[in-house]
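[1] Task: produce atomic coordinates for the following.
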Amino acid sequence: MKYKDIIEKMTLQEKAYLMSGKDIWQTKEIERLGIKSIFFADGPHGIRKQAAAASKLGLNAGFPATCYPTAATVANSWNIELGEKVGEYLGDEALSHKVNVLLGPGVNMKRNPLCGRNFEYYSEDPYLAGKMAAGYIRGIQSRGISACVKHFAANNQEKRRMSIDAVVDERTLREIYLTAFEIAVKEGKTKAIMTSYNRLNGSYTNENMHLMQDILRKEWGYTGTVVTDWGAGNDRVAGLLAGNELEMPTTRGETNEEIIEAVRSGRIQEEQLNECVDRLLDLIFTTEEAFQKPYLKFQEERHHRVSQKVAEESIVLLKNKDQILPLKFGQKVAVIGDFAQNARYQGAGSSLVNPTILDHTMDCFEESGLVSIGYEPGFDRYGKTNKDKIEKASKLASQADVVLLYIGLDEVTEADGLDRHNMKIPANQIELLHAIHEVNPNIVAILSCGSAVEMPWIDQVKGLLHGYLGGQAGARAILRVLSGDVNPSGKLAETYPLRYEDTPSSRYFPGGETSVEYREGLFIGYRYYDTANVEVLFPFGYGLSYTTFDYSDIRVDHHGVTFSLTNTGKVAGMEVAQLYVGCESDAIFRPAKELKGFKKVFINAGETKTVTIPFDDKTFRYFNVKTNEWEIEEADYRIMVGASSADIRLTGKLWVQGTGAPLPYDKHKYPSYYSGRVANVPVEEFEHLLGRQVPVSTWDREQPLGYNDTIEQCQYAKGVFGRFIFLAVVFAYWFLKKIGKRSTANLIMMSVYYLPFRGINRMTAGIVTMPMVDGLLLMVNGHFFKGLIHLIRAFRKSKKRPGTGLEVPAVE
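    Presented below is the predicted three-dimensional model:
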C-alpha cells in the first residue's frame, strides 16, 4: 500500500468515515493526519461548481465557467489532439475553481437515439469514444487534478435508470459497452471512475464483482478510485467488497456504521477496507498537490476563443445542393428561427454550465460579413404553432436570396434523467419550413440538437449544417462556416436512420418494467446498418467539405495501412480518413466492418500527403465466451479506408494468424446474429447468446414494496397512502406541463417518479434516514398508522443523531 504509514495510524472509525462524502460535493477530512477534503464538480463540457451551499442537493446555478461544446459535438471533430486541448483548458478552470475531480467525460454508447443523455456521450462506436475520452483525460489530468470517467457501465437509457437491469451477453458487454472504458483506463490513465445507477445482469454496477473486480481491477489493472454516481448507493458493504471506495453524497454517517459493523462481524476483512482507503488517499493527496503550485486564474476571453475553435472543427455539413454554401458575397440573407436569437448551445441537467460569455447569431451577424435583411423568430420555442409568426417569417423569406433557418430541439427535450419520446423535430418548426419553402426554395437549415433526428423534410432544404450543441461560442462558429471563413471538417460520430423504427434496438428500448434486453447484441449503429444492408439517411463518419479529397495508393502490412490523400479542390481543408476492418471468415458472427483507426489531416489545395494509420491490440480481436479471453480468429481480413462507413475509397487484404481458440458458437442456434438482422431476435436465440434464461421483466405486484421499488410502483401499492402519492406525482407532472413549466415537470419525473425508496435516503444526503424510509414503506404497504408512528420515532431519533459519523465509537 502507498499510504501504509498513515493507514496504520487510523482508527477503524476513521477509515469508515472516509468512505462517504462530507456533504454533496466534498469528501471528508481528518486534520490530525493531514487528510484534506477534496471537491468534486460536474464538468463533461464545462465546470459546474454550484454557487449554492455544498450542503444543498439540486441543479443549482453554477459559478460562471466556459461552456465548451458537448462531447457529442466534439466527437464529430474526430480530433484526439483537439479533445486533449479541451481537457487542458477544463483542467485550468478546475484549478481556478478549486475543483479536485472533474466528473467526466461520459463514454456510454449511443445504443438508441432516444437516450436523453446522448448529447453528453461521444459516439455509437467504442473505439472513437474511447480515443476521444482518453484525450480529454490526459488533458484534464495534465493539470494535476483528476478526471472521472462515467457511467460504468451499460447506462444507455435514462428511464428507470436507478432500478433497471441491463441484460447483456458477455461478448457484447466486452466489445461494445466496455471497450471505451478500457481505453480510458489504459490510455487515458484516469484516476477516478464513476459507477452507474443501473443493475447489470442482476446486480448493481458498484456491487458487481465481475465488472468491478474481474474486469476493472484484475484484467485492466486499474488502481484508481471508484465513486458512486450521486445517490446510487444500494448495499454499502457489497459495494465496498467490490472495490467501490467512495459513496457520494454524504449519508450523515449512516453507511459508515454499516461498514464498521461489517468489519466487526467479519463480513469485511479490515485489510480490504485498508486497500480502499489507500486508493482514496491517493486521489486526495495527488490532486491536492496541484493546488500547492502556482496557477493563473483562467482568462475568459481566451477560453471563449478556444471554445469557438473547437465548435468550428466539430460542425458537420450534411447537405450542400447547388453549392449553396458558402454564401456568396452580396447575397441578401433572411435569418429565421428562435434559435438564432437565443442560441441552443448545451444540454440540460447535471452538466448545465453557467457560461462566462454567450454568443447569439444576431449579435455576431454584422462581423460575419453577411448581409442580413432582417430576422423573424418564426416559431415558439416550446412547440406551439403561431400562425402570425409563420406569416411574418414567410414574408421576410420571400424577399431574400437565401434563407438561414435555425431549427432544432429545445433545452428540456434532451435532458439528464429522461429519454426522448421520438426522433422528430417539433411540428411547429416543420410547419414553418413548409411555409417558407413555398415562397423561397433557397433554404439553408442550421440544426441545433445533441442527438440524431428524423428528417423527412430534408428535400425542402438545399443546405443543411449541423452545429450540434456548440457551446457558448457555437453561434459565431456557425456563421464562420456559413460565410466560408471556415471550411467544415466535422464528420458524424453516429448514424442517422431514416426513421426511428429502423434502429436495431427500437423494439427493445427502453425495456420492460424491471429490465432492458440488449437483444441486438454487437449490432448497434453502423455495425447493424452496414451488415443488414439497411438504408440510412446519413452514415456513420459522414460529412461534407467545401473541397474534395482523393484517396489512392493503399499499402497494407502487419503494422498498419498507408495511403495517399490529395486535396483535389480549390481551398485548404481537413479530412477525416477512417480505417475499417472486416473478417472474411463466417465461422464467428461479426459486423461487416468495424472502426479500428482514424486520422484527421489538414491538406492545402492541390497538395498530397502520405497518411499512415497503425494497427493496435484492438484491430483484429474479438471476445471468446468459451475461453473468456480476447482472441484473434485466423483468417483473411478486409482492410478498408474511407470517408465514412458507407464511402469506402480503398481496400486491401491481410491474412492474420490466429490464437487457435475454439469456436464459441453453434452457428445453427444464432441465425439472427450470423445474418446481422437483429431487429427482432426471438427470446430463445437471445437466451442462447446469454447462456441463461431472460429474467422476468415485470414487477411482482403481489409483493410489498421495498427499498429498490420506485414511486412509480406506488400505483400498485396495497395502501391508499401509496396510491395517493402516485396520483399526486402524476398530477403535479401534468399540471406543470400544462402551465408551461416543462423543466420543473421533467425534474419531477427524474427526481421523484422513477426514484427507488432507498433513493429518498441517498438523494437527500441522509436527511431522510433509512429507518424513516422503513416507516414510509409501512405506510404505502397498507400499515399507515404503524408506519406513521415508526416515521415519527425515526425522525426524532435522527435529530439526536450526530451528522458527521466521527462520533461512532472507535474499534481499535
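
[2] all contacts plus neighbour counts: C-alpha atoms, from now on.
    Fine.

[3] so how far is Lys491 from Ile38?
    In this view, Ile38 and Lys491 are 38 Å apart by Cα to Cα, to the nearest Å.

[4] With Met194 instead?
    Met194 sits at a distance of 29 Å from Lys491 (criterion: Cα to Cα).

[5] Phe623 too?
    Computed as Cα to Cα, the Phe623 to Lys491 distance reads 29 Å.

[6] higher neighbour count, the two?
    Lys491 (28 against 18; other Cα atoms under 10 Å).

[7] ranges for the helices of the stretch 651-800 of the chain?
    671-675, 683-690, 720-738, 742-748, 757-763, 770-780, 784-800 (DSSP state H, counting those that start in this stretch).

[8] What is the longest one packed up against?
    Yep, that's helix 720-738 we're talking about. Secondary-structure packing of helix 720-738 (3 or more Cα pairs under 8 Å, 6 or more residues apart in numbering; DSSP states H and E): helix 742-748, helix 770-780.

[9] please give me the structure for this one as well, since I'd like to look at both together:
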Amino acid sequence: MPTDDIAPFVKSLDLPAKVRLLTGATAFTLAPEESIGLGELRFSDGPTGVRGLKFSGGRVVSLFPNATLLASAWDEDTAYEVGRLLAEEAMAQQIHVVLGPTINLHRSPLGGRLFEAYSEDPLLTGRLAAAYVRGLQESGIAACLKHLVANESETDRNTVDSVVDEKTLRELYLLPFEMALDAWTMMAAYNDVNGVAATEQHHVINEIVKDTWGYRGLVMSDWFATKTAAPAANGGLDLVMPGPAGPWGDALVAAVQSGEVDEAVIDDHLDRLLLLAKRVGALGAERSWPSSLPAPDSGVRRDQLTRLAATGITVLKNDADVLPLSPTSSVALIGRHAVETIDMGGGSAQVNPPYQVSVATGLGELLGDLTVVDGVEVRTRPVPARDGFLTDPATGDPGIRVVLYDAAGQELEQRFCAQARTMVGMDDDFPESATTAVLSGNIAVSGEVELGVLGVGDWKVAVASASAALSYSLEASGSGFGEEVLTPPLRTDRFTVAAGDLFTATVTLTTPMGLFGLIGRAASRETVDVIDEAVRAAAGADVAVVVVGLTEEQETESVDKSTLHLPGAQDALVEAVAGAARRTIVVVNAATPVIMPWLSRVDAVLWAGLPGQEGGHAIAAALLGTIEPAGRLVTTFPAADAATPAWSVTPVDGKLPYTEGTFIGYRGHFAGRAAEPAFWLGHGLGYGKWEYTDVRLITGDAPAVTATVTNVGAHPSREIVQVYLRPVEPDEPIRLVGWTAVNVAPGESARVVVQTDSRLWRRWDTNSGSWSRLADGGEFLVARGLGDIRATVS
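    A predicted model of the protein is given here:
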C-alpha cells in the first residue's frame, strides 16, 4: 500500500494517469505529472560511465575502468569512491538514476557481459556493490542493482530459461542483491527463471525481494524485456522501460477494469515510483544541481581514473622480480593492444570519452628508450573509423558528416559525428520522415586502405579517386534481439586512395532503429611480417613488453564467447617474442580470463582489465611501480577451455540448467569438480613479499581470524588477507567469508583482523523452506588466494 506522505498523490490520479506513469516517456526518461509536482526523471546507463540520454553520439563523459578491474582492488573504499565520482558525472548531466551496478556472478567464463559484473563470488560482489550504492546515493542519485536474476550469459538472452534450484538461487545469485538492498531501484532481467519471465517473477520479486526482505524501492524492467501486462504487473514489476510504447498502457488499464489486476497493485507500483522521485529530488520542489564539477578531461579526473585503474591491475607472475621496470631500461613495446588499447567493453557499457590513452602513449611519457611495434590483427569485425582516419568535410575535425533527407529528396538535417557513427531511432532525435542518410568523411592517409560501412539498409559507396561506386544491401542476421544496434551488419572493401579523398556512403533506411557508421583503417599486413618485425625489436631491447587481449567482439552485451583463447595470432606473437627477448613481460588487456599457453616461457604477466580512458597511464604506472598493481583476481582463471565447473552458455531446448549448483568458480575447482586452474580467485602478487605468523581464531556467532603479516620484500605493498571457510558438510562448498587489506612498508609488520560474514554461515534448507546454520567443525583457510594457503585453523 502507498506510504502516508505519497498516498494523497496516488489517490488524486485516475487509473489511466497512474498507468501512464508506469511506462517510460522516452528511451531514458519518465513522464512528468504537473498536477502532483512530479518532474521528469532521467536515467542513464552506468557500468563504466554515465553516458546520458543517448545510446550513441552523446555528450563527452568520463570513461571509468571496468567493473572487474575496479573489483580487483578488493576494497569497499574504492567502490564507494567510484559511486561518488559517478554521482558527480550524473549530476553534471542532471541524471537522477544510474543503471548500475551489475551484480550478476561470473558463472561461466564464456559470459560476454562479465566485464560489467564484479566477480564469481557473491560476498565480494555484495560488499563492493553495497559500497558503490552508498557512494552514489549519498549525493541523491539512485543506483540500480541489475539484472534480477540468474542472468549470467547472453546467448538467446531474451528467451533463455535459467533453471536454478532454490538453494543455489538463494545462497549465490540473490545474495548480492540482498547485501546491497539499500539501492533505490533494481532491474529485472531479460531471461526466464525456472520457466517464468524475470519481469513476471512473483516468487523472486514479490515473495523474496519485497515481502521477505522488505524492499521499498522500485523494480524496473530491462529495456524491451517486458512481455505482458497483467502477469508482469502482478509479478511485482513496477516500471516498464523504455517508452512511450510498451505492453502496459491501455492493456494494463483494461486488465484492472476486468479484475485481472487489482488497482491496489497499480497503487503500490506508483507509490514506489513516487518514492524514487522523492529520493532523487523530482517530486515537489525541484532539486538544485551543482554548478561546478570536474570535467571529464580535467587533471582531477586524470589522477582519479589513473589511480583507480592501476591499483586494480594484478601481477599474475613475476619471476626474478623483473617487475617493476627500471625507467632506464630499453623497452620494445609490442602488440595491437599497445597502440590501440581496449578501454571499455561493448553494448550499453560504451560511452563517449574525451580521449583514450594507449599503452604506447603512457609508456612513451615515462621511458627514454622505447620502440613501439604494432602487433597482429585482433579483430574479425572492423570498427568505425577512429584516431582521425576520417575527418568531417565541413570542419576538418576527426569524425564524419551525416546529412538526412526525406522521401522527396529534401534535406532535413546535418550533424557532425565524432565517433564516425550515429544512431537512428530509440533515443535519437532523427526526424521520422528521414528515409535516406548520406555519411561522408575525408580520408587522412594515402595508399591502400580498408573502407566500409555498418548498419542495416541499402548502400551506395563511393571514393573520390575510385572509378566506380559500389552498391549492396546489408541485412540483420536475425541472430539476436537488438542486433541492429549492438552488432549491426557491415561490409568493407580495399581501395587505393590519396590523402584528402572524400569517402561517401548513402544508405536508404530500411529499419526504424539501428546504428550506422563509416569504417576506415589502414590495410592489414601479413602476420608473418608483423611477427618478424616484433622479434627484431625484442632482440634489440633489454625488455620486451607484449600487450595482448580481447576486444568488444568478445566482451560485449548480446554475445557470449566460444573460447578463452586469445583471438588471432596473438599467442604465436608472444611465443616468438619470448624466444628472442632477454626478458618478456606480457600485459593482458582483457576483463575476463584468457588461456595462456606461453605462461611458462615469459618472465612476468600483468592482468590489466579494461582500464578506462587513462588506461595507458595506469598500465605504465603499474609497470614502473609508481603505483603498485596490488590487485587480486575476482574470477578463477581456468587452465584450458571447458576446464571449469560451469562452461556451456548455450541453451538446449530453451533451457540453461545451472547443474553445478553452488559449486561455481573456485568452489567447484577446490572440490575437485574441475581441473586445477591456472590462477585461483584472490591470486595477485603485488610488489611485496609476505610472511604470515600468529594466526588465531576468535570464536562467536560470526567468528573472526587474526594474523600478523610481515612485508619481507623491497617495496611498500598492500596485502589482502583472505579467509575461506571449508564446511564440515560434504555437500557444502568452500566459500570466501571475509577479507581485510593492509598497507605495510618493507620490513614492517601489521596485525590484521578478518571478520567473517554471518550470511556465509547459513544454508538454505529446501525441505523446510528456511535458513539453517552450518554445522560447527569446519576449517578456516587463511590465504593469499586458494593457490597460496598460509594457515589453517579450526
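
[10] hang on, the earlier thing: I'd like to know which of the helices of the stretch 651-800 of the first structure is closest to Thr413 of the first structure.
    Nearest of these to Thr413 of the first structure, taken as Cα to Cα: helix 742-748 at 9.0 Å.

[11] In the second structure, point out the residues matching the closest one.
    Across the second structure, nothing matches helix 742-748 of the first structure (TM-score structural alignment).

[12] which one of the helices and strands packed on helix 720-738 of the first structure is the most hemmed in?
    Burial of these is given as mean neighbour count (mean count of other Cα atoms under 10 Å); helix 770-780 ranks first at a mean of 23.

[13] now that one: how far from the chain's centre is it?
    Taking Cα atoms, centre = their mean, to the nearest Å, one finds helix 770-780 of the first structure lying 34 Å from the centre of the chain it belongs to.

[14] still on that earlier bit, can you say which of the helices and strands packed on helix 720-738 of the first structure is nearest to Asn256 of the first structure?
    That would be helix 770-780 among those, by Cα to Cα, at 13.2 Å.

[15] quick check: angle from the closest one to helix 720-738?
    Orientation check (axes from the mean of the first three to the mean of the last three Cα atoms, to 10 degrees): helix 770-780 of the first structure against helix 720-738 gives 100 degrees.

[16] In the second structure, what stretch matches helix 770-780 of the first structure?
    Taking TM-score structural alignment, helix 770-780 of the first structure hits no residues over in the second structure.

[17] Just the helices from the stretch 51-200 of the first structure, written as ranges.
    Per DSSP H, counting those that start in this stretch, the stretch 51-200 of the first structure carries helices over the ranges 71-74, 80-96, 126-141, 170-172, 179-186.

[18] what's the answer for the stretch 301-450 of the second structure, then?
    Using DSSP H, counting those that start in this stretch, helices in the stretch 301-450 of the second structure cover 336-339, 359-364.

[19] quick one: contacts of the longest one?
    Right, the one you point to is helix 359-364 of the second structure. 333, 337-339, 341, 370, 372, 615-620 (Cα atoms under 8 Å, 6 or more residues apart in numbering).

[20] chain center to that helix: distance?
    Averaging C-alpha positions (Cα atoms, centre = their mean) puts helix 359-364 of the second structure 24 Å from its chain's average.

[21] mean offset of that helix relative to the first structure (after superposition)
    For helix 359-364 of the second structure, the mean deviation from the first structure after alignment is 2.6 Å (mean Cα distance after the TM-score superposition for the first structure).

[22] now do the first one
    Compared with the first structure after fitting, helix 336-339 of the second structure has a mean deviation of 1.3 Å; criterion: mean Cα distance after the TM-score superposition for the first structure.

[23] any idea how far Thr766 of the second structure is from Leu30 of the second structure?
    Noted for Thr766 of the second structure: a distance of 40 Å to Leu30 of the second structure, by Cα to Cα.

[24] Pick out whichever of the two has more residues nearby.
    Neighbour totals were compared for Thr766 of the second structure and Leu30, and Leu30 leads with 25 against 11 (other Cα under 10 Å).

[25] just the strands in the stretch 451-600 of the first structure please.
    Using DSSP state E, counting those that start in this stretch, the strands assigned to the stretch 451-600 of the first structure run over residues 463-466, 496-497, 515-517, 536-538, 549-557, 560-567, 573-583, 594-603.

[26] What residues in the first structure pair up with stretch 330-345 of the second structure?
    Mapped onto the first structure using TM-score structural alignment, stretch 330-345 of the second structure spans residues 332-347.

[27] would you list every one of the helices in the stretch 501-650 of the second structure?
    527-539, 570-580, 615-624.

[28] distance of Thr380 of the second structure from Arg216 of the second structure?
    With Cα to Cα as the criterion, Thr380 of the second structure and Arg216 of the second structure are 46 Å apart.

[29] what about the two, which has more around it?
    Set Thr380 of the second structure next to Arg216 and count neighbours by other Cα under 10 Å: Arg216 wins out with 20 against 9.

[30] The first structure: which residue goes with that one?
    In the first structure, Arg216 of the second structure lines up with Thr223, judged by TM-score structural alignment.

[31] In three-state terms, how would its match be classified?
    coil (DSSP: H, G, I helix; E, B strand; the rest coil).

[32] ok, it - contacts?
    Applying Cα under 8 Å, 6+ apart to Thr223 of the first structure gives the contacts 191, 217, 279.

[33] buried subset of the residues you listed?
    191, 217, 279 (16 or more other Cα atoms under 10 Å).

[34] neighbouring contacts of stretch 319-335 of the first structure?
    Contacting residues not belonging to stretch 319-335 of the first structure are listed as 370-376, 396-397, 399-406, 442, 444, 462-465, 481-484, 544, 546 [Cα under 8 Å, 6+ apart].

[35] rerun that using 7 Å as the cut-off
    Defining contact as Cα atoms under 7 Å, 6 or more residues apart in numbering, one finds that stretch 319-335 of the first structure is touched by 371-376, 396-397, 400-405, 462-464, 482-484.
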